[in-house]
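Chemist: pasted the sequence and its predicted model underneath.
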Amino acid sequence: MTTPQSNPKIAIIIGSTRDARFADKPANWLLEKAKEISTDLDFELVDLKDYALPMFNEMASNLWMPSADAKAVTWQEKMAEFDGYIFVTPEYNSSIPASLKNALDQAGKEWVRKPAAVFGYGSVGAARAVEHLRAVTINLSMVPVRAAVYISGSDFFKVSPLGANAEMSEIEANILPSVTAMLGDLAWWTKATKAAR
């Protein structure tokens, strides 16, 4: 008798830790839609605020030696639970938030040969942050997927507190095709890399 295989696990990681962040609204919306669209994957929202990571101060990445800081180890153990990741990020000065870069640096072996997707938001859809994040994930031996989601321009100002602060349903028709494409890419690569690992 064979044991049924569990669905691959995907972390939806909120990359901003600012008190005034907008990330919660799109991240929670994405979690709901992902569960509806990709029933062959299991999703969990992971908030960097819950981990209070110090700035990276280890002797080296945990690829080379165990980390000394207990908070870093807790983060690594959490990331090890997942088979793929969706990073929800704004754009700060043409890049990702320092909190997200630090979180990526705090783990090492946990990322290897796992896919990474990106959901960006901001006046230009965090396009530059998305591209920078893809470069970082490549260096971490991850597999960045091609399709991404960008909430930009009038859509961003429609749902952001900086604008009308409307519900995500107001822009859903505009971004749902990108979400569906991103989840399709992520599902394929998650299954492929999990089988290969």
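Modeler: Everything's here; your move. All of these numbers come straight from a predicted model, not from anything done at the bench.
Chemist: going by C-alpha atoms from here, please, whenever you check contacts or count neighbours.
Modeler: OK.
Chemist: contacts for the biggest helix by length in the chain next, please.
Modeler: As assigned by DSSP state H, the longest helix anywhere in the chain is helix 172-196. With contact meaning Cα atoms under 8 Å, 6 or more residues apart in numbering, helix 172-196 is reached by 8, 34, 37-38, 40-41, 83-84, 113-117, 143, 145-151.
Chemist: okay, now the one to match up with it:
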Amino acid sequence: MSKPKIALVIGSTRANRFADKPAEWFANLARQRDDIELEVVDLRDFPLPFFDEVGSSLYVPSKSEVAQRWQEKVAGFDGFVFTAAEYSRGPTAVLKNALDYAYTEWNRKPAAFVGYGGVGGARAVEQLRLHAVELQMAPIRNAVHIVWADMAQVMNGSKKLEEFEHLNQYAKAVLDELAWWATALKTAREADAAAAQAKAA
């Protein structure tokens, strides 16, 4: 079986977003491993309109060409890590919108989160966990929470994320758990696909 492919989805599109820093840091840690293959996926490259389709892609094909391209991209991964900024005690609208624009492509795949903000993006992450469950994903227990005190030092240039040992430990725990779930669920999905093919033959 090939290594699970993981997407690190940058969940903000603001011009002055902080998200690039945790995305780069986390991606560098992930690429040191030999049990997963990671790709950074930037929502800026998928300028989705606010959801205005007839229905979920579970029921009817999306008309938006960007949505179709997004769904195809999502389908190619075995698990996901989302950077999660916290706006008004919740996730960014652009990330929620991106989640809504796919459905089956998310199913039976693990989801992990790298939150940041006043309480480490914890409230945004908790909401995203609920969205993930509804999309039939498997949100893992561990997460990275970059609190404001750490963010401020990174933003003013006095420290880099890799210099915070507690964050490196959290990231390792996330990656260990994500790799396990991605491998387990990939194996199960492949077994289901093989059984369905055999039944149809």
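Modeler: All right, it came through fine. Nothing here was measured: the structure is a model prediction, and the numbers come from that model.
Chemist: where does the TM-score land?
Modeler: Remark: TM-score between the superposed chains equals 0.93 [TM-score structural alignment, normalised by the length of structure 1]; 189 aligned residues with a Cα RMSD of 1.1 Å.
Chemist: next one: the longest helix of structure 1 to chain centre, how far?
Modeler: Here the centre of helix 172-196 of structure 1 is set off from its chain's centre by 12 Å, with Cα atoms, centre = their mean, to the nearest Å.
Chemist: for stretch 80-94 of structure 1, same thing?
Modeler: Worked out by Cα atoms, centre = their mean, stretch 80-94 of structure 1 lies 3 Å from the chain centre.
Chemist: against structure 2, where does that stretch fall?
Modeler: Residues 75-89 of structure 2 are matched to stretch 80-94 of structure 1 when aligned by TM-score structural alignment.
Chemist: give me the buried positions along the helix or strand Val125 of structure 2 falls within.
Modeler: Assigned by DSSP states H and E, Val125 of structure 2 falls within helix 122-134. Buried residues in helix 122-134 of structure 2, counted by 16 or more other Cα atoms under 10 Å: Ala122, Arg123, Ala124, Val125, Glu126, Leu128, Arg129, His131, Ala132.
Chemist: give the aligned range of it in structure 1.
Modeler: The alignment of helix 122-134 of structure 2 onto structure 1 (TM-score structural alignment) spans residues 127-139.
Chemist: quick one: that stretch to structure 2 mean distance?
Modeler: Its aligned residues in structure 2 lie a mean 0.5 Å from stretch 127-139 of structure 1 after superposition (mean Cα distance after the TM-score superposition for structure 1).
Chemist: show me the contacts for the residue sitting nearest the centre point of structure 1.
Modeler: For structure 1, Phe87 is the residue whose C-alpha lies nearest the centre (Cα atoms, centre = their mean; 1.5 Å). Phe87 of structure 1 sits next to Ile12, Ile13, Ile14, Gly15, Ala116, Ala117, Val118, Phe119 when contact means Cα under 8 Å, 6+ apart.
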